[in-house]
Structure formats: C-alpha cells, structure tokens
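> Dropping the sequence and predicted coords here.
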Amino acid sequence: MKRFRFILLVAAFGLLALIAHAAEKNPPPVNLVFYTPAEDASGAIRALINRFNAENQKIQVEHRTLSWSSDDCRNFYVSAFSARDNSFDVFSADIIWVSEFASAGWIEPLDSFFSVEERKFFLPGPIEGCTYQNQIWAVPWFTDSGVLFYRSDLLDQPPRTWAELVAVAQEKIAAGEVEYGYVFPGNQYEGLVCHGLELIWSNGGRILDGERVAINTPQATSALKILVKMLDLGLAPADVLWYQEEDARLFYQDGRALFLRNWPYAWALMNKEGSRIRGKFKMAPLPKGPQGTVGSGCLGGWNLMINRQSRYKEAAWQFIKYLTSFEAQKFHAMVGGRLPTRISVYQDEEVQNVNPYYPELLPHFLASKPRPVSPYYPALSEIMQVNFHRALSGLISAEEAIANIEREMKKLYPN
C-alpha cells in the first residue's frame, strides 16, 4: 500500500511538473485595456485592434471608449490617475496634456522604448509636442489642424478672408442655394477654444507673449466679433452653441450649409455613400482676418501614452508600436481620415488617392500653431471656453469677453 501511495505521489508531482512546463511554454496572454474617446463612424480603431488581437497570441487588447469631448476624457484620466488606478494600460491623449500628465508623474517616460532614431520617421511638430523636460512621454498617433470645408458644387474657389466668407454666405442664402452659411463647433468646450484661437491668430492676435498675457488687443476683439456676427446675422444656426465636432459634421453633411470648420477626419466620412454632399465639397486653409496676414489652423492631434501604474508596460509598448506603424497609420489615413504622423504615409500613392488634399494642404498643417504651452493650460482653456461661449450667446460683448479673459489669466501670469 505504501509503495502504491508513493507511486501515486510521484505521478502527481510529475503531472504538476508537466502542467507547469506547459504553462511556462504557453503562458496565458497579457490582457491590456486601451482607452480612447468615442470612436467615429469609420470604425478604423476597432478594426485595427481586432487585427492586432488576431495576429498576437501573447497580447490581447480590450478597447474601451469615453466621451467624444476631450474635456470629459481629461476629467476621467485625472480622476483615475489621482486614485493610482492600474485598471488600464494604454490610452490616447490630447496633445495639450503631455506636460500636465508628465509633471504629475502619471505617465511612463518612453525614452527606453522610443529611440531618437525612430522618432526621425515622425513629423517633428508632433514629436516636439510629446517631449517635456528633454524626455519623450508619448508617441504621436495622428495629428490635426483646423480646416475649412466648402461646397465646391456652389463655389469655384474658397474664400481667402473672413469678410469674403460672410459676403458669399449671405449671397448664397439670399439666392436660396443653402439654408445657412457657416457651421462650427460652438459648444462650451475645448473645440470652441481651438476655433476661437484660429480667429485670433488669423487676425494677427496672440494669447501669451512669453510669461505675459497678451490677449487684450483690437485684433483679438475683432476676431471674436466675426463669430458673433455669424450668429447675429443668422449665417450660423443657433444650435451651434451646443455643437461639438460630430454635430457640426452631421449638420453639414445633410447639405444645409455652405461652409464648415472642422478637422480633416470629416473628409472621409462626408464622402461615404449616403452623404448628401458626397463629391460636392472640398477642403481649404482657414481664411485670414482683416488685420491678419495668413489664416492659421489650431494644431491638434492625439498621442498614445502608457499609464505609469500599468503592470504590463512592455506589452503596452508593443501595442503602441503596432498602432503607430506605417501599415496601421496608412489604414487609419485611408479608412478613418486621420492625418498620419509618419512622414512616409503622406508620400504613399494609395493614401493620396483616398486623401487628394494631402499634398496641397500639407504646408498648412505644418504651419499650424499649438495652443499655449503652459502648465496652467487647463485653467487657461476653461477661462476662454466660458467667455467665448458667453459672447456667442449674446450674454456679454466681445470686448467684455476678451477683458474677462485677460483679467482671469493675469491671476496665473501676474507679470
């Protein structure tokens, strides 16, 4: 009996050893959680994640989405990081969050993963935006710049100035060719700040001059009046005060307006089957103001970061490498309409066939300006959001809005 028990014990240990060996040879996959804002209708992100999961046995990714609003996304991340949340690993982040998240110690520095040589394959502007205190904290996923969409079936050329845009819009509305002249994201959120800055820059204004607040100028006031005028004249629908990007895109796609301010991603979506303006619109740089010399888009874009609390940083990096590879960015450019950050994607013939505006507008994208680079940027943005929106709503004048912004900003920059 003892011998029999001994044999059973040896067999049990042998079986456990075999199981352990098999587990060592075929460990369970690492399960990553990846957060992004709500995905657009193209489904490009989901398709790329599905492809990654199908091709990888060692890493599997669960995709979770947040709000379309960048403000809502930031609030979610800040709350999670403050609680040292390790329930997610990789996330996409607005270009304006790098310095804030890095200085707070919330994200993993990527210098050991993302070599200087590899960074040379990316556009220099987005790489600069991912760099803080001489360290790289994110990988540029896609870049962005505000642009003007215009109905090419109704116009031969886009307007070069905001005054020309207003005049043409009034003419086409009077002729009954369109219902509205201009639609834009006018909700009280980050998108309104981007467009407000574009108007100010296009009119020769600025926000900060080093550490000095420089917004309260005739250029900034008259720039804000351009948007106020759009609403006062009925050129823009009153509902734009609640519109974000997708609201504005869907309104324009329905064929009801002559001009749209949005990001280039809208090109592919508005050219899909079922769109009432498919093949009837083009994209152009934003117009210039009466006191400006050139229109300027606001530099946008989203980067990929690793949560410092993640337990799977190496796997997270492998996933980021995949999403920012040439093939993945090419797919995203052709299907999702996103502007790639790898220079070589712009030179790809298939990509240009789908996005024919790439060669023409690339200089405009490269010349776009970033929002104020400041550790106080969230506060600066909130100040502008509130006052821009109150001016558009008719609650205060443009002069009052700009003066309020100056006063509140000087609490952060007293010089």
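Right, received. Where do you want to start? Just so you know, these numbers come straight off a predicted model, no measurement behind them.
> C-alpha from now on. contacts and neighbour counts both.
Noted.
> helix/strand/coil for Tyr150?
At Tyr150 the chain is in strand, as set by DSSP: H, G, I helix; E, B strand; the rest coil.
> how many other residues sit next to it?
26 (other Cα atoms under 10 Å).
> now do the one 10 residues further on
If you count neighbours by other Cα under 10 Å, Arg160 ends up with 16.
> ok, for it, nearest residue in space, not its chain neighbours?
Nearest non-adjacent residue to Arg160, counting by Cα to Cα, 6 or more residues apart in numbering: Pro287, 4.8 Å away.
> residue contacts, that neighbour?
Counting by Cα atoms under 8 Å, 6 or more residues apart in numbering, Pro287 touches Pro159, Arg160, Thr161, Trp162, Leu165, Ser202, Val294, Gly295, Ser296.
> mind running it again at 7 Å?
Pro159, Arg160, Thr161, Trp162, Gly295 (Cα atoms under 7 Å, 6 or more residues apart in numbering).
> Wait, the fourth one touches Pro285, no?
No - between Trp162 and Pro285 there is no contact under Cα atoms under 7 Å: 11.6 Å.
> follow-up on the earlier one: closest one of the contacts of Pro287 to Ala54?
Closest approach to Ala54 among those (Cα to Cα): Gly295, at 44.5 Å.
> host element of Asn75?
Under the criterion DSSP states H and E, the helix or strand holding Asn75 is helix 70-82.
> before we move on, what about Met384?
With DSSP H and E as the test, Met384 turns up in helix 377-392.
> And for Phe251?
According to DSSP H and E, Phe251 maps onto helix 245-253.
> picking up where we left off before, which elements pack onto the helix or strand following the helix holding Asn75?
Remark: after helix 70-82, the chain's next helix or strand is strand 90-94, criterion DSSP H and E. Secondary-structure packing of strand 90-94 (3 or more Cα pairs under 7 Å, 6 or more residues apart in numbering; DSSP states H and E): strand 30-36, strand 299-306.
> about what we covered before: which parts of the helix holding Phe251 are buried?
Residues of helix 245-253 classed as buried: Glu245, Glu246, Asp247, Ala248, Arg249, Phe251, Tyr252, Gln253 (neighbour count, 16 or more other Cα atoms under 10 Å).
> Stretch 103-115 too?
For stretch 103-115, the neighbour count (16+ other Cα under 10 Å) marks Trp106, Ile107, Glu108, Pro109, Leu110, Phe114 as buried.
> Surely Glu211 and Tyr413 touch.
Yes - contact criterion Cα under 7 Å: Glu211 and Tyr413 qualify, at 6.3 Å.
> So for the two, which residue has more residues nearby?
Between Glu211 and Tyr413, counted using other Cα under 10 Å, the more crowded position is Tyr413 (15 against 12).
> Enumerate every residue touching that one.
Tyr413 sits next to Glu211, Arg212, Val213 when contact means Cα under 7 Å, 6+ apart.
> Alongside the first one, take a look at this:
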Amino acid sequence: MATHRRGLSRRTVLGASAGAAAALGLAACGGGSDDAGGSDSGGAAADFSERGPITLAKGKDTTGKLQEFLDAWNTDHPDEKVTLVELPESSDEQRSNLLNNAQAKSDAYTVLGLDVVWTAEFAANQWVVELPKDKFPLDTLIPSTVETATYFDKLYGVPFMTNAQLLFSRKDLLEAAGYTEAPKTFDEMYQIIEKVKGANPDQLGYGGQFSKYEGLTCAVTGIVKSAGGELFDDQGKPHADSKQAIAGLQTLRNGFDQDYIPQEALTYKEEESRQAFQDGRLVFLTNWPYVFEKFQADDGSSQVKDKVLVSLVPAVTGDGVSTLGGLNFGISAFAKNKGTAVDFIAYMVAEERQKEWAIATAQPTAAESVYEDADVIAQFPFFPQLKDAIDKGVSRPQVVKYGDVTQAIQENAYSCISGSTEAKAAMTDLQKTLTEVAGK
C-alpha cells in the first residue's frame, strides 16, 4: 500500500483467510486463540439508546493527558461517567485482554482502544458493533485513518491517533563529520556512521526497534517498501521472496554485520532505543514522534537537548517509508450504554481535543487540521514532516489472520539480522509460511 492506508477490501480480507481470525497490533503474537469465538449479536443493529456509565479499555496511558479528558467529560456528564481501564503497556497483552473479554462476552469493557490492524478480526467476529457514521466528524479526519476503521465498507471504529516513524539524527555529530543534512538512504547513513565512528570508535551508530516483537514487523514492512517491494499485494498474495524484499532485509543485515547497527539493538523496543539515543550513545534513531519531547527535556535527563535533527526515515532506494501505527476507538458488542459510548467517542475526536492532545503529547492525531495549526507547529516544528511521513507511509499487512503473519515476519527477520539465516533464505521461508497462511 503506497501513499495512503486503504480500507479492508473484500479481496484483501478473504485473500488472507476464510473463517477464523487472529490479529495483533503493536507487539508479537500474544498467545490468544485463533478460534473465531463468535458473538451473540448475530449481526443485528446495535442499540444506541442505552445511556449510563461506561469504561474505556486501552493500553497504559504514559502521557498523563488522557485522565484530564476523562475528568472533563465526567464533570459534564455525572450520570454517564467514563472509567479508564488501563491495559498493559505491551500490545500483545492488550490484545490478549481484549480477546479474553470478547470471548467471555463480558460487558466489562465498553469503548475499546484498538490498534489499526485489529479491525478485521474484531469486526469479522462481531466483537465490535457497526457505528453510525453521522455521529462522528469523519470529514475532519485524515481519510486514510478512517479507512483503517472500515471493514466491508462499514465503520467499526473511529480514529483517535495515527502515527508514523521519523529519523532522529545528532546534528552536532553530523556537522562535526562535515554533513549539514540528515541521510536520505541507508547507504548514506552508514557512510556517515563510519565517519563519526572514525573520530569516536565508542560511538554507536543506528538504532531502531529490532527485538523480536511487533516493532520488527514495522521495521521490515517499511524497509521492504522503500526497496520497491511489498510483503502482500492488494489481492492478498504474498511477495516476501521478491528481489526487492530480500534487498530490504539485506540492508538491515548489512548494518549489523558491519557494526553500523550495534548488536545490543537486537534487544531494542521503543523505550530501549529511545533511551540509548537520549543518553547520547547513538548517532541515528528511528522511532515514533513521542520521543522528541523527551529529547528536549531540560531536567538533565537528556544528553541531546537542542542537538536533534528530524527527517523522514531512510530508504533503500527512493523515498523513506514509515510503517504506520494508530489507535481507533470501537464499541464492544457486549457492552451496555452504547449510546453514551458513541457520544464519548465523538467528544474524544473533536478537533479541539485533537489539537490539545497533539500539543500535550507530541503524538499525531487523526484530525487533518492539527498538521497546519500554528500553535502545534510552534511547539513541534516537525509536524509538517510528520504529515508527509503519514502520507507516504505503508500499512502493515491488512489481513484477517494477522497474528500468524506478524509472527512469521518477526521470526524470519530476526533470524536474519541476528546472523542465523541469510536474507534470501529467511525471505524464502517467510514466503512459504505467508502463502500457507494466506491460502495463496
């Protein structure tokens, strides 16, 4: 998927697998059953007349801002209060919790915080209800974000956040090495690292999310796309063994083999890689925008304050491509007070709160106006670049049996970058597994 994420078409969904599904968001396959589970909703229209207290179940809020939004809602709606149910920080554990709740047909969770690649599973199994489009300001949201919440042309979620990764560079080290701009390709980046390390052998080069979890799926999806390849085409057919896909993975392997990427990066997730860059140990880092505020901290916790250059992620050839993330709000099919839930979601995605969230958290929201807002840009000058990264980004495979797919990507890619398997063999094995999963 090239410029924008697309909605889940009938061909893409059915091409992945007929019947039971397992999906996964931002971390590795979390032990949930691939059993369809089903629901007792039978596809009937949801009852949005019920009102009363509800819960919001989502991953741990590390911003501190979410509770402010909930407090404001609760003050204005004393009989329809929202209680935050914080799920674990790990996305595989989040999915496991949501899956267990759905299979138990529990009403404990009302509004669900869903990763953008969970739509197919939750909608196909009727674990979330179709939403009334006219109740939400969909025309103010980035169209591609709305498509991530759409299944068979029906709305099953409303986008709250989107996300794209960026390249963070140590501009002081670049300047010392004779460079004024961030690298546009991996080859350029590796050349700069070699020059920087020549003057300081202890300086580490490039960091990203290379541990065996969902972050590695994001890394591989983006780099394969930037090499001119794709893991799946629009028909749901895998192409992991194409020469372009192999070249993408080989680029990462080269980085490890030549010490441009340190071996410790094999354990990096978002926070480990962020900390290494923030401590001044890395020249370059690919990560999500939330890290920028931490880099600019003036409490002594950051060694890179005012030393960070922000740009698009590097490419193998052509433009750098970020794998996209994001969070959609859905409503559990088993919840009470769905009418209140609809109004609460509309409240959360209103433009004024989208702007407030972006300014407070540095996290990219789904509202288009945020990326042109003078107040936002004054605080985060890279937001126009971030919108460019979102527009050029690529989705992770939008397939129903996503859990099996992401696990296969992680296992084969990690085997390669850790030195156990060569790139061609790893991608050949991956192609075989994806073909079996997709039924192609």
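Yes, it's here. Remember, predicted model here, so these are calculated numbers, not experimental data.
> on that earlier part again, a markdown table please, covering the buried residues of helix 245-253 of structure 1 and showing distance to Val386 of structure 1.
Compiled in a markdown table, those are given as follows (distance: Cα to Cα, whole Å):
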| residue | distance to Val386 of structure 1 |
| --- | --- |
| Glu245 | 18 |
| Glu246 | 21 |
| Asp247 | 20 |
| Ala248 | 20 |
| Arg249 | 23 |
| Phe251 | 24 |
| Tyr252 | 25 |
| Gln253 | 28 |
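> In structure 2, what residue corresponds to Gly129 of structure 1?
When structure 2 is aligned by TM-score structural alignment, Gly129 of structure 1 is paired with Thr148.
> and the gap between that match and Ile345 of structure 2?
16 Å (Cα to Cα, to the nearest Å).
> ok, how many other residues are close to the residue nearest to Asn328 of structure 2 when sequence neighbours are not counted?
Closest residue to Asn328 of structure 2 in three dimensions, ignoring its sequence neighbours and counting by Cα to Cα, 6+ apart: Pro159, at 4.2 Å. Neighbours of Pro159 of structure 2 under the rule other Cα under 10 Å: 30.
> returning to that earlier point: just the ones of the contacts of Tyr413 of structure 1 in strands?
Residues from the contacts of Tyr413 of structure 1 lying in strands, with DSSP state E as the criterion: Arg212, Val213.
> Could I get the contacts of Tyr413 of structure 1 in a markdown table, plus columns for distance to Phe149 of structure 1?
Below are the contacts of Tyr413 of structure 1 laid out as a markdown table (distance: Cα to Cα, whole Å):
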| residue | distance to Phe149 of structure 1 |
| --- | --- |
| Glu211 | 35 |
| Arg212 | 35 |
| Val213 | 32 |
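> Quick one: residues contacting Thr88 of structure 2.
That one is not Thr; residue 88 of structure 2 is Pro. Applying Cα under 7 Å, 6+ apart, the residues near Pro88 of structure 2 are Gly59, Lys60, Gln94.
> can you tell me how far the residue located most distally from the centre of structure 2 sits from Ser369 of structure 2?
Relative to the centre of structure 2, the most outlying C-alpha is that of Ala199, 36.0 Å out, by Cα atoms, centre = their mean. Distance, Ala199 of structure 2 to Ser369 of structure 2, using Cα to Cα: 44 Å.
> follow-up on the earlier one: more neighbours: Thr148 and Ile345 of structure 2, which one.
Thr148 (29 against 22).
> thinking again about what came up before, where in structure 2 does the helix holding Asn75 of structure 1 fall?
Using TM-score structural alignment, helix 70-82 of structure 1 pairs with 91-103 in structure 2.
> what's the single longest helix in structure 1?
Counting residues, the longest helix in structure 1 under DSSP state H turns out to be helix 2-25.
> Now do it: distance to the chain's middle.
Distance of helix 2-25 of structure 1 from its chain centroid, counting by Cα atoms, centre = their mean, to the nearest Å, is 55 Å.
> Helix, strand, or coil at the residue nearest to Asn328 of structure 2?
strand.
> Same question for Lys172 of structure 1.
helix.
> Pull the number of nearby residues for the aligned partner of it in structure 2.
Correspondence of Lys172 of structure 1 to structure 2, assessed by TM-score structural alignment: Val196. Using other Cα under 10 Å, Val196 of structure 2 has 22 neighbouring residues.
> quick one on the thing from earlier: between the buried residues of stretch 103-115 of structure 1, which is closest to Tyr312 of structure 1?
Among the buried residues of stretch 103-115 of structure 1, Glu108 lies closest to Tyr312 of structure 1 (Cα to Cα), at 11.4 Å.
> quick one: that closest one from Leu48 of structure 1, how far?
24 Å.
> One more: Ile343 of structure 1?
In terms of Cα to Cα, Ile343 of structure 1 sits 20 Å off from Leu48 of structure 1.
> So the two - more neighbours on which side?
Leu48 (17 against 14).
> mind checking the SS state of that one?
helix.
> counterpart of Asp241 of structure 2 in structure 1?
In structure 1, Asp241 of structure 2 lands on Asn216 (TM-score structural alignment).
> cool, Ser420 of structure 2 as well?
By TM-score structural alignment, Ser420 of structure 2 lines up with Leu395.
> can you check Tyr206 of structure 2 too?
In structure 1, Tyr206 of structure 2 lands on Tyr182 (TM-score structural alignment).
> hang on, its match in a helix?
No - per three-state DSSP, Tyr182 of structure 1 lies outside any helix segment and is strand.
> Mean distance of the helix holding Phe251 of structure 1 to its aligned residues in structure 2, please.
Once fitted to structure 2, helix 245-253 of structure 1 is off its aligned match by 1.4 Å on average (mean Cα distance after the TM-score superposition for structure 1).
> can you pull out the strands in structure 2?
54-59, 82-87, 111-115, 150-151, 154-155, 158-164, 166-170, 204-207, 282-287, 308-311, 324-331.
> What residue, apart from its backbone neighbours, is nearest the one residue sitting closest to the centre of structure 1 spatially?
Centroid check for structure 1 by Cα atoms, centre = their mean gives Gly301 as the closest residue, at 3.7 Å. Excluding the flanking residues, the one nearest Gly301 of structure 1 by Cα to Cα, 6+ apart is Thr143, at 3.9 Å.
> gap between the one you found and Asn353 of structure 1?
Note on Thr143 of structure 1: its distance to Asn353 of structure 1, by Cα to Cα, is 19 Å.
> Among these two, which residue is more densely surrounded?
Thr143 (23 against 11).
> And the more buried one? What does it align with in structure 2?
Residue pairing (TM-score structural alignment): Thr143 of structure 1 is matched to Thr162 of structure 2.
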